[in-house]
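K.L.:
The following comprises the amino acid sequence and a computationally predicted model.
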Amino acid sequence: MPRGAAFLHSGDDVSERNFRGQRRLFKPFRSRGRVWLFASFVIAALVMVPVAALLWQALQGSAGLWSHLARFVLPHALSQTAILMAGVGVLVAAIGTGAAWLVTAYDFKGKRVLEWALLLPLAVPTYIVAYAYLDLLHPLGPVQSGVRAVLGYDSPRQFRLPDIRSMSGAIILLSLVLYPYVYLPVRAMFMTQAANLVEVARTLGIRRRAIFWRVAMPLARPAVAVGVSLALMETLNDIGASEFLGVRSLTVSIYTTWVTRSDLPGAAQIALAMIVLVIALVSLERWARRRQRYSITAQRARSFAPKPLKGKAAALALVLGLLPVVFGFLLPAGYLAVEAWKRFQFAGLSGKLLIEARNTFTLSALATVAVLVCGLVVAFAARSYPQRGMQAVSRISTLGYAMPGTVLALGILIATAGFDRFLDAQAREWLGVSTGLLLIGSGAALGYAYLARFLAISVGSVEAGLTRIPRSYDQAARTLGHSLTGTFRHVHLPLSKAAIAAAGLLVFVDCMKELSATLLLRPLNFETLATHLYGEAARGTYEEASIAALAIVVVGILPVILLARIGRNEQQG
């Protein structure tokens, strides 16, 4: 063969190898790679099953049931829910935005401690705060007894404070716990606003107070809207605090309709109404931000310099910043610590409480592993398949977090009970044995609820970790002959350990604190720390549950520490 022909032939071989390499690089999902895509579709379908089950069960109710609910149940529940959400929305926006501006625009002694201390109410679930304040503010409790002693009264008949079991009490207590949902994004927005915007306003003669309303606040509206919507989602999900404080919200109506009245179709119909409310809330939040745009020209914005405060002004700023921390965390947590110590000295740690703690940690750990695995699958499949269809699947898989726990649990209860009945019938027919309530009785249904509800946390955290890995790493792994699964195992998994660990911590704590789904789906004679606390508070024996409540609060501090460290690193970076 001539020398030139050999060169051309070798060039053809190189071109063919490059073409095959590109095919292997950009179309690697023909065999084992498609498992990721299929698994993502299955996970998204599992999230949508409860909604389909609710719709099916709601259609089983008669027309008379619909009219009865529309006339007697839904109007009162909707009005109570709307008032509660409106009050909480206004208060969390005011407290969260004010606290964020205070620690961003001003510099005073104690500010660095206050920055992370304002996150502490996140460690206390709403039902625990309600439980603590119900005992603290009881007519015979320490607060009212102390006030009467100071004023010279001897009996609650002579003097008593307004009853906290009211709509106003529920709004105040929920706001004291949920304002960090607004504080976090708004503070981040204030910190990243370019200094030149504030400086230009200052050169135009605008005072610092006016800068907040005319410059900072308009730019922070998207963050405020996001934070308020998250707080309202948590308000909708709440069942313990609302029930303890006498507010008959939609969530409480669903629970009582199913548990007390044994009316599953009616509960499903109320749950569908609640889903419509959630969709309306999300749509309203997006509509309110539809025309808002904000961009900066610099690659990294320079935040404006805070104004130093001294003397009385610094003391006043510190006191104002500490008020939500004191009433949202220190008072209820301190009360729980005192009561838990008294209970421990009197009876020690009961065997029942230790069993409940074991149940809580075991169930939360298993659910966390399942949520992390599914979150990794969905997030990595979305990265590997950037088409619109896969992005839609990723969004669907995270819808469970938008649904209140009671609604999600009711849908899972309907679906798993139907599957248990089908499985039992088949086992009787073919094997002559009864399987009973296999999914519900084993706790698998409860784990399913945790998976569907908290999958969004795992997917979001893992996606954030994966976005920091350059696409060139994927291509380099492919050129070295790694499959899609091999690339994930050798490249993405080691580089995403920090994001996975953070997601696991958040999911574990949320599983520990979850009450509404656990109440509906726990197996018989199976109690967790949260359900134990709910039962004791419902009976009025608050002191019996103080140790369980304190354990939940102590574990809940862990993600707060994580958030504080992340915020400090971003500020320093």
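P.N.:
That came through, no problem. In this text, all values refer to a predicted model and were calculated from it rather than measured experimentally.
K.L.:
going forward, measure contacts and count neighbours with C-alpha atoms only.
P.N.:
Will do.
K.L.:
Wait, Leu161 touches Ser145, no?
P.N.:
No: if you go by CA atoms under 8 Å, Leu161 and Ser145 don't touch, sitting 10.3 Å apart.
K.L.:
Between those two, which contacts overlap?
P.N.:
Residues touching both Leu161 and Ser145 (CA atoms under 8 Å, 6 or more residues apart in numbering): Pro139.
K.L.:
With neighbour numbers in mind, choose between those two.
P.N.:
Between Leu161 and Ser145, Ser145 has the larger neighbour count (other CA atoms under 10 Å), namely 21 against 13.
K.L.:
Could you check how far that one is from Leu318?
P.N.:
Using CA to CA, to the nearest Å, we find Ser145 at a distance of 29 Å from Leu318.
K.L.:
cool, and Lys307?
P.N.:
14 Å.
K.L.:
Which one's more surrounded, the two?
P.N.:
Each of Lys307 and Leu318 has its neighbours counted (other CA under 10 Å); Leu318 has more, 18 against 11.
K.L.:
give the contact list for the more buried one.
P.N.:
Applying CA under 8 Å, 6+ apart to Leu318 gives the contacts Phe108, Lys109, Gly110, Lys111, Leu114.
K.L.:
If we use 6 Å, what do you get?
P.N.:
By CA atoms under 6 Å, 6 or more residues apart in numbering, Leu318 lies in contact with nothing.
K.L.:
okay, pairing it with this:
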Amino acid sequence: MKEKFLCWQTSGWGLSLLLVLPIVAIFYTAAGESDEVFSHLMGTVMATYTSNTFWLVVTTLVLALLFGLPAAWVMAMCRLPGEKVLQWALVLPLAMPGYIIGYIYTDWFDYAGPIQIFLRDFFGWHSVHDYWFPDIRSLGGASMVLALVLYPYIYLLARAAFLEQSTSLLQSARLLRCTPWESFRRVSLPLARPSIAVGLSLVAMETLGDFGTVSYFAVNTLTTAVYDTWLGYSNLNAAAKISAIMLVAIFLLISAERFSRRKQKLFQQELAHGDDVRYTLSGARKWLALIWCWGLVACAFLFPLMQLGYYAWHYFAESWTPEFRAYSFNSLQVSLTAAVLAVVLALIVNFYRRLDGRRMTLVPIRISSLGYAVPGTVLAIGVMIPLTQADHLLNDLAKSLELSPPGLVFSGTMVAIIFAFVVRFSAVAIGSIESSLAKVSPSLDMAAKTMGYASTRMLRRVHLPLIRRGCLIAGLLVFIESMKELNAALLLRPFNFETLATYVFNFASDEQLELAALPAILLVLVGLVPLVMVNRSLEKKH
């Protein structure tokens, strides 16, 4: 039996090791001797980079928790007018890239922006010395913007946890005359803590890996240090060492989150469909809840989208250019290729797991999913190291055979950016196909084997028709995530090659947000697709 699975075994392990190669390359390169650039950074600015990163993550976590947790409890435990629309709208900010929100808010709140101009005209102030206004281009401003974009992680997970809590516990709290606040503090919040911890870890990892927002707000973090070290100093060794520090920080975040709930076990029945134990808000409480929830949606999505729509309408002629169409095709090309490759890889590792049910077959699935936790900037350094070595080997081989050197076939073409997307987002495809395959009865495998089907034919004739929807969803999610990815694309794009994300970033960095509005709207609309899918799945469960 093992001989029959040799092809699947080789493919599954080979592809999974290929995907983990960038992470291994980072630590291998970082283990080498320190050079002058890294020593200089350690002696001068590394402490500032590390401190800024720490406080950025902490501040963003606090603000995201402040935004997302009350909204999650209100939507799960209270009746509100228009709640069906509101519970869907609160997820929308996740589709808005953080750097786009940052550019718009900076344009609004800067000294030359409309808000400060209005305040000076209204109160008769003449200069910045006449009044105080918070500086939007600061660590606090960057944290606020990131929290507005990332709070839906906490909202989604916390709301799902609140909805799954036992009706009997909530009714018991009411019998003991607990107020809504006491019920939240003493019952709902402790039970939802594991989900909240997962949401916080996701927000922390996204904040740690952000480059576009912090770069525009002039906040120097470890991510900007990796970017500057590679592009400014052209020093791969120093960039790898900083990337290794970030990977260790991410590992510690994940480990701390799991350690905090290692002994926590929950045995509860979710809210029954016939039992409505939600609170009916009225008066000031109702309006306060509505203002809070709709205020989040407006500040994080509606107002920025309206501003982008205004710019796109008035500058459509200047935005609809051959470059815009060419870069849209570039994004489509690399994202579609990455999606197809990720789905094929996910099929291989998951089907190998199904054919050979031993525990060791779970290892390729797990190591293939590691790239999702790696920030795009760090992953770009990890991809660049092995691909650069592969280019050197290929050119040396061509010279030894007295052939013309092919040049940068891997690191200087779309291969690098596609490889990075596959490594980064394969976990999404693997998870989707894994859940789809789990729903296929093992009796169908036995029946196919009884009819003499080989494993490849069994996959093609039996499993693929049944998991077709899961494969399409997996490909769609990888495609959308690849379209929006900025960090890896900035570092790995070939010369004269732009994606929509880098196109928007370049215009906005040059203070030309008006010309970036049309491609930014396209990115936002693309990002709405997975949010609609997630919200529909939550509605089906509850």
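P.N.:
On my side now, so go ahead. Model, not experiment: these values are computed from the prediction.
K.L.:
Fetch the TM-score of the aligned pair.
P.N.:
In this superposition the chains share a TM-score of 0.95, using TM-score structural alignment, normalised by the length of the second structure; 542 aligned residues with a CA RMSD of 2.0 Å.
K.L.:
what about the residue of the second structure positioned farthest from its centre, which SS state?
P.N.:
Farthest-out residue of the second structure from its mean C-alpha position, per CA atoms, centre = their mean: Glu402, at 46.1 Å. Three-state call for Glu402 of the second structure (DSSP: H, G, I helix; E, B strand; the rest coil): coil.
K.L.:
The aligned partner of Tyr106 of the first structure in the second structure and Ala289 of the second structure, how far apart?
P.N.:
In the second structure, Tyr106 of the first structure lines up with Cys78, judged by TM-score structural alignment. Distance, Cys78 of the second structure to Ala289 of the second structure, by CA to CA: 9 Å.
K.L.:
With adjacent residues omitted, what lies nearest to the aligned partner of Thr53 of the second structure in the first structure?
P.N.:
Under the alignment (TM-score structural alignment), Thr53 of the second structure pairs with Thr81 in the first structure. Residue nearest to Thr81 of the first structure in three dimensions, not counting chain neighbours: Ser249, with 4.9 Å by CA to CA, 6 or more residues apart in numbering.
K.L.:
what lines up against that neighbour once you look at the second structure?
P.N.:
Using TM-score structural alignment, Ser249 of the first structure pairs with Thr221 in the second structure.
K.L.:
who are the neighbours in contact with its match?
P.N.:
Thr221 of the second structure makes contacts with Tyr49, Asn52, Thr53, as judged by CA under 6 Å, 6+ apart.
K.L.:
what about 10 Å?
P.N.:
The neighbours of Thr221 of the second structure, taking CA atoms under 10 Å, 6 or more residues apart in numbering as the test, are 45-56, 208-211, 214-215.
K.L.:
Now, of the residues you listed, which are buried?
P.N.:
With burial judged by 16 or more other CA atoms under 10 Å, the buried subset of the contacts of Thr221 of the second structure is Met46, Tyr49, Thr50, Asn52, Thr53, Leu56, Leu208, Gly209, Asp210, Phe211, Val214, Ser215.
K.L.:
Surely the fourth one and Ala225 touch.
P.N.:
Right, Asn52 of the second structure. No: counting by CA atoms under 10 Å, Asn52 of the second structure stays clear of Ala225, with 11.3 Å between them.
K.L.:
any idea how far the aligned partner of Asp121 of the second structure in the first structure lies from Tyr335 of the first structure?
P.N.:
Aligned counterpart of Asp121 of the second structure in the first structure: Ala149 (TM-score structural alignment). Distance of Ala149 of the first structure to Tyr335 of the first structure, computed by CA to CA: 20 Å.
K.L.:
out of those two, which sits in the more crowded spot?
P.N.:
The neighbour comparison of Ala149 of the first structure against Tyr335 (other CA under 10 Å) goes to Tyr335, with 18 against 12.
K.L.:
List the residues that contact Arg187 of the first structure.
P.N.:
Residues near Arg187 of the first structure by CA under 10 Å, 6+ apart: 96-104, 115, 180, 220, 223-224, 567.
K.L.:
so which of these comes closest to Ala409 of the first structure?
P.N.:
Ala409 of the first structure lies nearest to Pro180 out of those, by CA to CA, at 26.3 Å.
K.L.:
Can you report how many residues neighbour whichever residue in the second structure pairs up with the closest one?
P.N.:
With TM-score structural alignment as the criterion, Pro180 of the first structure lines up with Pro152 in the second structure. Neighbourhood size, Pro152 of the second structure [other CA under 10 Å]: 27.
K.L.:
tell me, how many neighbours does the residue nearest to Pro152 of the second structure when sequence neighbours are not counted end up with?
P.N.:
Leaving out its chain neighbours, the residue that sits closest to Pro152 of the second structure by CA to CA, 6+ apart is Val91, at 5.3 Å. Using other CA under 10 Å, Val91 of the second structure has 24 neighbouring residues.
K.L.:
Please list all residues in contact with Val91 of the second structure.
P.N.:
68, 149-153, 155-156, 297, 301, 528, 531-532, 534-535.
K.L.:
Thr10 of the second structure: which of those is nearest?
P.N.:
Val534 (34.5 Å).
K.L.:
what do we get in the first structure for that closest one?
P.N.:
Under TM-score structural alignment, Val534 of the second structure pairs with Leu563 in the first structure.
K.L.:
Test my guess that its match contacts Ala502.
P.N.:
Yes: applying CA under 10 Å as the test, Leu563 of the first structure and Ala502 come out as touching, 9.4 Å apart.
K.L.:
which residues are in contact with both of Cys78 and Ala289 of the second structure?
P.N.:
Common neighbours of Cys78 of the second structure and Ala289 (CA under 10 Å, 6+ apart) are Leu281.
K.L.:
Run a quick neighbour tally on the aligned partner of Arg489 of the first structure in the second structure.
P.N.:
Using TM-score structural alignment as the criterion, Arg489 of the first structure maps onto Arg460 of the second structure. The number of residues packed around Arg460 of the second structure, counting by other CA under 10 Å, is 10.
K.L.:
can you check Tyr233 of the second structure too?
P.N.:
Counted with other CA under 10 Å, Tyr233 of the second structure comes out at 12.
K.L.:
Where do the strands of the stretch 151-300 of the first structure begin and end?
P.N.:
Using DSSP state E, counting those that start in this stretch, no strands are found in the stretch 151-300 of the first structure.
K.L.:
can you pull out the helices in it?
P.N.:
Counting by DSSP state H, counting those that start in this stretch, one finds helices in the stretch 151-300 of the first structure at the ranges 167-178, 180-192, 195-203, 208-211, 217-237, 240-244, 250-259, 264-288.
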